[in-house]
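> turn this into a structure:
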Amino acid sequence: MARTDETESAVDCVIVGGGPAGLTAATYLRRFHRSVVVIDDGRSRASWIPTTHNCPGFPRGVSGNELLERLRLQATEYGACLVRATVELIQQAGKDWVVGSADRQWRTHALILATGVEDILPSLSADESTDALSKGLLRLCAICDGYEATDCRIGVIGPLEDALAHACFLRAFSADVTAIPTAAGEASAEAMQRSQHLQIATLPPLRTLSFADAHAHVLDQAGGRHRFDTVYVAMGAPGRVSLAQQLGLSTGTKGELVTDDAMQTALPGVYAIGDVVTDLNQISVAFGHAAIAATAIHRRLPVSPRP
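All right, here's what the predicted structure looks like:
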C-alpha cells in the first residue's frame, strides 16, 4: 500500500482534480505500484448528475455522487492518497514539479491536470440550480441525457448560434424544440437555414427563467411566457485552466488544453485528461484519457524492480 501522507518526499504522480478522470488515473497508477496523490477541491462536475444512464456498466443508471464515491473507494483500496484541498501553486523544480495548497506541498515526478470545466448557467441561485438539475428540469448535456428528454417540450438557452446548434441536435429526440437566445443578435445563415428546415422555433431573448409545477418557465424580453418540460443550457463550459496558464500552457480554439496522443501537454511530465481537454464531456471519455495518461506516465518513469 502507498503511504497515507505523501508530503515529505517525492511521489510518482500528483493528480489535480478528483472527478472520474482523476480518480481513474489514480487507480491505474496504484495498480502499477506507483505512489500517487489526488488533490481535489470538491467541485467535480459529475456531482451534479442526478442519474446517468450512459455510463458503461450501470444498466439502471447511477448518480454522479454514487459514481464518485465508488471511484474514490476503488482508488483508496489500492492505496491512493486523496486530499481535499485547492491547488494554488505549481512550479518546476529541476525535472520534478512542486504542487502547493494553502498549507501543504508535494514534490512529484509527473503531474496530471484533471481540473474539468465550469458550466455557465442562467441567473439562478445555487439552490435553484441544484434542485432543477436533480428533477431533470434543467439539463447540461444532450449527449448524456437527450434520450431521457424524448418527446418532451424542450427549450435550449444560450447565445443564438449555440442555442440553435444544440436545438438541432435535440431535434432527433423531440418534435418540440425551441431556441431561447440569451441576448439579441444574429446567427449564421447556415444555422438559421438548418434550424428552419428542422422546424425549430426561436423566441425573443430570455428575460427570466424559473421552475414551478414540475416545469421550466421562461419569460422573454417581448413579454411572452412559455412553459417547457425541460430546458438545456448551451451557454458554454470553459475549462478550469488557470493552473495550466500559470505553467504557460496554451489552449485550443475551444479553450481546451492541448495534448499529444499520450495526453501529455507541451511540458514533459505534465499531462491533462478529461473535460479540460475535450468538449465531448463524457465519463467514458474521461476513463479512456485516464488509462492512456497513467500508462504513459508509468512507462516514462524509471522501473522499480520488485524485491
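> only C-alpha atoms for contact and neighbour calcs from this point on.
OK.
> and the contacts of stretch 27-36?
With contact meaning CA atoms under 8 Å, 6 or more residues apart in numbering, stretch 27-36 is reached by 2-3, 11-15, 26, 74-76, 78-81, 290-291, 294-295, 298.
> give me the PyMOL select line for those residues, limited to the buried ones.
Only the buried entries of those go into this PyMOL selection, using 16 or more other CA atoms under 10 Å:
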select buried, resi 2+11+12+13+14+15+26+74+75+76+78+79+80+81+290+291+294+298
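> in strands only, show me the contacts of stretch 27-36.
11, 12, 13, 14, 15, 81 (DSSP state E).
> ok, which pair from those is furthest apart?
Farthest pair in the ones in strands among the contacts of stretch 27-36 (CA to CA) is 12 and 81. Separation: 12.0 Å.
> run through the strands of the stretch 201-307 of the chain in chain order.
Ranges of strands in the stretch 201-307 of the chain, per DSSP state E, counting those that start in this stretch, are 201-202, 206-212, 215-220, 225-228, 230-233, 270-272.
> another sequence for comparison is provided below:
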Amino acid sequence: MIDCAIIGGGPAGLSAALVLGRARRSVVVFDDNRPRNAVTHESHGFLTRDGIKPSEFRATAHREISAYPSVEMRWAHVTAVRKQGDIFEVLTDDQEPLQARIVLLATGLKEQLPAVDGIYDYYGTSLFNCPYCDGWELRDQPLVLIAEGERTFHLAETIWNWSRDLVVCTNGHTVLKDEQKQLLHKHGIQVVEDRISALIGSNGHLERVVFASGEERNCVGGFVLTELSQAAPFASQLGCDMNAMGGIVTNPQGRTSVPGVYAAGDATLQGPAQLILAAAQGSQAAMHINATLTERAFH
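Here you go, the predicted model:
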C-alpha cells in the first residue's frame, strides 16, 4: 500500500511527485512515455526553462525526483483504476495491481487536428496550436490559421498580436459570423472558407496553402485549432464530474467529486494548456494530498 498513485508523467504529475517526495510520502508515478508534446521542439513560458526541449525537461525532472527514495517511476501503461472502499487499485498491462490511498490523475489530453492531408507533416515544426508558446518565433511573418471550430475568431484575434499578416482558413466550414468576418477584415485578417486541397512545403516547413478553387496563399507557418479530449478514461471510470468542455472538475485544491481522487494539469481544462500552469496545478494538488493524508493520520 502506497500513499499516492500518480497517473501521468507530464509536468503536473512530476511536480506533484517532487512535492510528495519531499513530504516523505510513498509515491508511484505511472508513465507510458507518450507525451502530447512529443512533436514539440521547444517549450516556452516557463521561467528559467524558456526554450527547453520537452525531453530535456522530463530528464531533468526525473533526475531531481530520483533524490527522494520514496518516489518510484514506473514505465507502464495503466489499463484501469478501481475504487474499493477507501482504497484504489491501479492495474497495468504487465505488472501486479498496486494499491494506493489516494490517486492523482495527471493524464493530460489528446488532440485531433483538422482533416487536411499532410497537416501532421508540419505540426510541431511550422504549425503549432498555442500562440503563447510559439508566437514569438513566428512574429511579423505571413501566417495561416487552420481552424474549423467555434474558437476560430478568438484564436485569430490572439495571433494578430504577433503578426498582422494572417489568413484564416476554415477548410470548407462556415464557422465565423458575418460580424466576425467584418471585424477580422477591418484589421487586415483575410478569411478563406474554401476547402484546403494541399499544404506545400519541405522538411516540416510550410510554404503555401492550396485551396480547392486553385487559389494559393504563401506563408512560413502558422497555427492550428485542435480538438482536445481526455487522453485516458479513468476519470469517467471512477465517476468524476466533468465540465462542459470535457475536463475533470476540481476545486481549487485539485479535489474531484470522488473522495480520494485528485486531478491536475491539462486534463482539468482549466485555462490554457501551458507547461508552467500544469506544473503549478500538480504542485498545489500535492500539497493538499499531503494535508489530507496527515489529517487522516491525526484522526
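> okay if I get the strands of the stretch 201-307 of the first structure as JSON lines plus mean neighbour count and distance to residue 175 of the first structure?
Output for these, formatted as JSON lines (neighbours: other CA atoms under 10 Å; distance: least, CA to CA, whole Å):
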{"stretch": "strand 201-202", "mean neighbour count": "18", "distance to residue 175 of the first structure": "11"}
{"stretch": "strand 206-212", "mean neighbour count": "17", "distance to residue 175 of the first structure": "22"}
{"stretch": "strand 215-220", "mean neighbour count": "20", "distance to residue 175 of the first structure": "18"}
{"stretch": "strand 225-228", "mean neighbour count": "16", "distance to residue 175 of the first structure": "13"}
{"stretch": "strand 230-233", "mean neighbour count": "26", "distance to residue 175 of the first structure": "14"}
{"stretch": "strand 270-272", "mean neighbour count": "28", "distance to residue 175 of the first structure": "39"}
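> closest to residue 251 of the first structure out of those strands?
It's strand 270-272; of the strands of the stretch 201-307 of the first structure, that one is closest to residue 251 of the first structure (CA to CA) at 11.5 Å.
> against the second structure, where does that closest one fall?
Aligning strand 270-272 of the first structure against the second structure (TM-score structural alignment) gives residues 261-263.
> with the first structure overlaid, how far apart is the matching stretch on average?
For stretch 261-263 of the second structure, the mean deviation from the first structure after alignment is 0.6 Å (mean CA distance after the TM-score superposition for the first structure).
> give me the contact list for that stretch.
102, 103, 104, 105, 106, 248, 250, 254, 255, 256, 285, 289.
> all strands for the stretch 1-150 of the second structure, in order.
2-7, 27-31, 71-75, 78-84, 87-92, 98-105, 109-112, 127-128, 143-146.
> could you dump the strands of the stretch 201-307 of the first structure to TSV with distance to residue 63 of the first structure?
Formatted as TSV, the strands of the stretch 201-307 of the first structure follow (distance: least, CA to CA, whole Å):
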stretch	distance to residue 63 of the first structure
strand 201-202	33
strand 206-212	22
strand 215-220	22
strand 225-228	24
strand 230-233	19
strand 270-272	25
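> indicate which one of these is closest to residue 163 of the first structure.
Of the strands of the stretch 201-307 of the first structure, nearest to residue 163 of the first structure by CA to CA is strand 230-233, at 8.1 Å.
> that closest one aligns to what range in the second structure?
The aligned range for strand 230-233 of the first structure is 221-224, by TM-score structural alignment.
> what about that stretch, how far off from the first structure?
With mean CA distance after the TM-score superposition for the first structure, stretch 221-224 of the second structure averages 1.2 Å from its match.
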